[in-house]
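**Student:** Take this sequence and fold it.
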Amino acid sequence: MNNFSYTKVSNVQEAISELDGDIRNKIVAGGTNINDLLKYFITKADKLVDINPVSENNSIIRLDNGGIRLGALHTNADTAYDPIIEERYPLLSRAILAGASAQIRNMATNGGNLMQRTRCYYFYDINTPCNKRDPGSGCSAIQGYNRIHAILGQSENCIAVFPSDMCVALAALSATVNIMGPNGERNLAFAEFHRLPGDTPNIDNNLKHGEVITSIDLPRQGFEKNYSYLKLRDRSSYSFALVSVATGFEIENGSIKEARIALGGVAHKPWRNTEAEDFLKDKEPTRENFTAAATILLEGAKGYQQNAFKIELAKRAIIRNCFMALNPESQRPGAKPSL
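**Tutor:** Okay, the predicted model is just below:
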């Protein structure tokens, strides 16, 4: 690990001042990802700015518009088990609890969850080419072992996937990211926060140097009656998704009035296609319609040597999760499967 300076701050403005717009200065909160990045020499820091003492971003509050604001420093565990989240946004609670381990969820923060980096094997191996780690060096995964890699939104420069579970639910819920920086406050729709690799796979998101995530806003609609989060992985705990699906429905008189479907484990960012969601509006929740929506959602999917199976896996996962969302009780341990 390289030498760096360390400072604690008590408010967001102090953090912004300490960052000074310099990419070599880094924020640390829970540290569940950045510590690894530093230890493996993937990320270098001249200064670590510890924002844990910042109290104003460590809570969950109700908004006047009926939504909820998640503090960026609130932990994943406290968020998942908060009574408001469990009652009104159970999709988010289930997604968080599907990720990492209990110990990591106790440390990891909501803001940090958005900022975590890929778990691509080659990204973590500094002896191999990786455009995300070393722009212009090449992508070892394309011709290498790529079982966990992207099938959507990838480019010739990078086929890594974004690892978060929480963010898949936030994408489905159409959250908003609140940001503060040297030029004041701004808000980003969640769909605009993370980036596809394109020609700059080293840039994961649209947060600017010197900016800090302060909170995440959830809209009033939480799909608490019809929702499901399905995570398919190689082992049942502490494993990243091969494919994950967050689904929320608003159903009236046997017809789908609102549909949200987001995928994880398949792209450089949580993947949504509003055409698939629009297709389901005013239609009955049938296998035929779910299959058609899955086909639209996976349009343009491309597999590689070891991960082509993920295309069919994702299609089946979407259909299965849509049925699960019709009966959230089916997700409880010991419940009879929906299919």
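
**Student:** CA only for contacts and neighbour counts going forward, please
**Tutor:** Noted.

**Student:** what packs against the longest helix that the chain contains?
**Tutor:** The longest helix of the chain (DSSP state H) is helix 309-326. Packed against helix 309-326 by the contact rule (3 or more CA pairs under 8 Å, 6 or more residues apart in numbering; DSSP states H and E) you find strand 226-232, strand 243-252, helix 287-297.

**Student:** got a markdown table for these, with mean neighbour count too?
**Tutor:** Below are the helices and strands packed on helix 309-326 laid out as a markdown table (neighbours: other CA atoms under 10 Å):
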| stretch | mean neighbour count |
| --- | --- |
| strand 226-232 | 26 |
| strand 243-252 | 24 |
| helix 287-297 | 18 |
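
**Student:** Adding distance to residue 94, write these out as a markdown table.
**Tutor:** As requested, the helices and strands packed on helix 309-326 are exported to a markdown table (distance: least, CA to CA, whole Å):
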| stretch | distance to residue 94 |
| --- | --- |
| strand 226-232 | 6 |
| strand 243-252 | 9 |
| helix 287-297 | 22 |
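
**Student:** Which of those sits closest to residue 313?
**Tutor:** Minimum separation from residue 313 across the helices and strands packed on helix 309-326 (CA to CA) falls at strand 243-252, 7.4 Å.

**Student:** tilt between the closest one and helix 309-326?
**Tutor:** Per axes from the mean of the first three to the mean of the last three CA atoms, to 10 degrees, the angle that strand 243-252 makes with helix 309-326 is 30 degrees.

**Student:** counting contacts, what elements does strand 243-252 pack onto?
**Tutor:** helix 90-97, helix 166-172, strand 226-232, strand 255-264, helix 309-326.

**Student:** Next, the second sequence, to be compared with the first:
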Amino acid sequence: MADVARLAGVSGQTVSRVANGRQNVDAVTRARVKDAMRQLGYRPNGAARALRSGEFRSIGVIVFELSTFGTTRTLDAIATAATARGYSVNLMPVLAVSRQAVADAFTRLGEQAVDGVIMMIEAQVLDDVQLPVGLPVVVVHAGVHYDHPVVDTDQMQGARLATEHLLGLGHKTVWHLGGPPSSYAADQRRRSWEQTLRDHGCDVPPLLIGDWSSAAGYDAGCRLAADDAVTAIFAANDQMALGLLRALHEHGRTVPNDVSVVGFDDMEEAAQFWPPLTTVRQTFADIGRRSVDTLLAEIHATDDHAPVAVPTELIIRHSTAPPHSR
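**Tutor:** This next block holds a predicted model:
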């Protein structure tokens, strides 16, 4: 810093103001200091600055199941939002969900000096995980039992929209292909589907369980295709809906004339399925942005712990129609 000050012909305090982004330096002097920094290859020492300010400008993200559609989209949105706010992201994957694995992830992030953590692990087995005291934490896609802010899609609203859409077309009931029992999102969608049917006085068919994959959708579709009473299916995600469409086609059940299908997510490819898929859109960009905003509010103690529910939207395409339409 002293070398920069000598080359620029200014004081060390002026260099410090420029390096820390202060505004009380005139434009000509600021340009001269920055030019000296470039010539000398000077970069502000972030670690030293963090020790002085107590802020590292870094957030940790603990995540499980990196390959799932929702996780990748939410991570992308978190990284974009954090970068826009001047924060780096330290990703900590958890390969096997357990209380100890999550505790170890928090320990490792603590050693890497982060200002707060976004936790993207929705497995219900983590109900009683002790999250660290004193470290700001935001939980994404989970139940609201934590003493930390929770940000999630309004899963129950989305499932209700899907189920009521099919009932509104005239279907007597709606079958459901749910996600894994360990998933909060799958559980909320299942409960909302079931409650919506009961609220409308409809029978609740047996639940089918999948693992979010198109292969699981195909297996379930092969079973459902054999039952002529099945005229409407709500799949808990678009990938399983894709497998359903293939199975129904192979078994001679046309969509939507014989069977209507609704998915959940509105992945980019959903509009290119055949037929184009009616689905529930959850906006992962909003979830990521709200997660970062909520965490930064926690870091700076400017907000309460109220959960954030991001609204969903039903996107109607050509995979749904009144029953037996010709």
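
**Student:** TM between them?
**Tutor:** The TM-score (TM-score structural alignment, normalised by the length of structure 2) is 0.25; 130 aligned residues with a CA RMSD of 6.1 Å.

**Student:** buried ones in the strand or helix carrying residue 246 of structure 2?
**Tutor:** Assigned by DSSP states H and E, residue 246 of structure 2 falls within helix 238-250. For helix 238-250 of structure 2, burial by neighbour count (16 or more other CA atoms under 10 Å) applies to 238, 239, 240, 241, 242, 243, 244, 245, 246, 247, 248.

**Student:** Quick check: of those residues, which lies closest to residue 209 of structure 2?
**Tutor:** Within the buried residues of helix 238-250 of structure 2, distances to residue 209 of structure 2 taken as CA to CA reach their minimum at residue 240, with 10.4 Å.

**Student:** is it true that the closest one touches residue 218?
**Tutor:** Yes: look at residue 240 of structure 2 against residue 218 with CA atoms under 8 Å: they come within range, at 7.2 Å.

**Student:** coming back round to it: select, out of the helices and strands packed on strand 243-252 of structure 1, the one closest to residue 192 of structure 1.
**Tutor:** helix 166-172 (9.9 Å).

**Student:** hmm, who's touching the helix or strand following the closest one?
**Tutor:** As assigned by DSSP H and E, the chain's next helix or strand after helix 166-172 of structure 1 is strand 176-181. Strand 176-181 of structure 1 has contacts (CA atoms under 8 Å, 6 or more residues apart in numbering) with 12, 16, 185-190, 193, 210-218.

**Student:** Now do the helix or strand just after strand 176-181 of structure 1: which elements does it pack against?
**Tutor:** Using DSSP H and E, the helix or strand that follows strand 176-181 of structure 1 in sequence is strand 184-189. In this structure, strand 184-189 of structure 1 packs against strand 176-181, with contacts taken as 3+ CA pairs under 8 Å, 6+ apart.

**Student:** Where do the helices of the stretch 201-326 of structure 2 begin and end?
**Tutor:** Ranges of helices within the stretch 201-326 of structure 2 are 214-225, 238-250, 284-299, based on DSSP state H, counting those that start in this stretch.

**Student:** and these as TSV, adding distance to residue 100 of structure 2?
**Tutor:** Below are the helices of the stretch 201-326 of structure 2 laid out as TSV (distance: least, CA to CA, whole Å):
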stretch	distance to residue 100 of structure 2
helix 214-225	30
helix 238-250	31
helix 284-299	23
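
**Student:** Of the helices and strands packed on helix 309-326 of structure 1, give the one that comes closest to residue 143 of structure 1.
**Tutor:** Checking those against residue 143 of structure 1 by CA to CA gives strand 243-252 as the closest, at 21.1 Å.

**Student:** okay, the angle between that closest one and strand 226-232?
**Tutor:** 170 degrees.

**Student:** circling back to that earlier point, next, the angle from the longest helix of structure 1 to helix 90-97.
**Tutor:** Going by the same axes, to 10 degrees, helix 309-326 of structure 1 makes 140 degrees with helix 90-97.

**Student:** right, and residue 314 of structure 1 touches residue 246 too?
**Tutor:** No: counting by CA under 8 Å, residue 246 is not a contact partner of residue 314 of structure 1; they are 11.8 Å apart.

**Student:** list the contacts for the residue nearest to residue 94 of structure 1 when sequence neighbours are not counted?
**Tutor:** Nearest residue to residue 94 of structure 1, sequence neighbours excluded (CA to CA, 6 or more residues apart in numbering): residue 229, at 6.3 Å. Contact analysis of residue 229 of structure 1 by CA under 8 Å, 6+ apart lists 91, 94, 95, 169, 244, 245, 246, 247, 321.

**Student:** between the residues you listed, which is closest to residue 38 of structure 1?
**Tutor:** Nearest to residue 38 of structure 1 out of the contacts of residue 229 of structure 1 is residue 95 (CA to CA; 27.2 Å).

**Student:** And that closest one, how close does it get to residue 7 of structure 1?
**Tutor:** 33 Å (CA to CA, to the nearest Å).

**Student:** Give the burial count for residue 53 of structure 2, as a bare number.
**Tutor:** Residues lying near residue 53 of structure 2 (other CA atoms under 10 Å) number 9.

**Student:** can you check residue 106 of structure 1 too?
**Tutor:** Count around residue 106 of structure 1 with other CA under 10 Å applied: 15.

**Student:** Hmm, residue 80 and it touching each other?
**Tutor:** No: using CA under 8 Å, residue 106 of structure 1 and residue 80 do not qualify as a contacting pair, with a distance of 10.3 Å.

**Student:** ok, the closest residue to residue 319 of structure 1 other than its chain neighbours - contacts?
**Tutor:** Of all residues beyond its chain neighbours, the one nearest residue 319 of structure 1 is residue 290 (5.5 Å), with distances taken as CA to CA, 6+ apart. Applying CA under 8 Å, 6+ apart to residue 290 of structure 1 gives the contacts 280, 318, 319, 322.

**Student:** Among those residues, which one has the most neighbours?
**Tutor:** That'd be residue 322 among these, by other CA under 10 Å, with 31 neighbours.

**Student:** Pretty sure it sits against residue 245.
**Tutor:** No: when contacts are counted by CA under 8 Å, residue 322 of structure 1 is not listed as touching residue 245 (9.1 Å).
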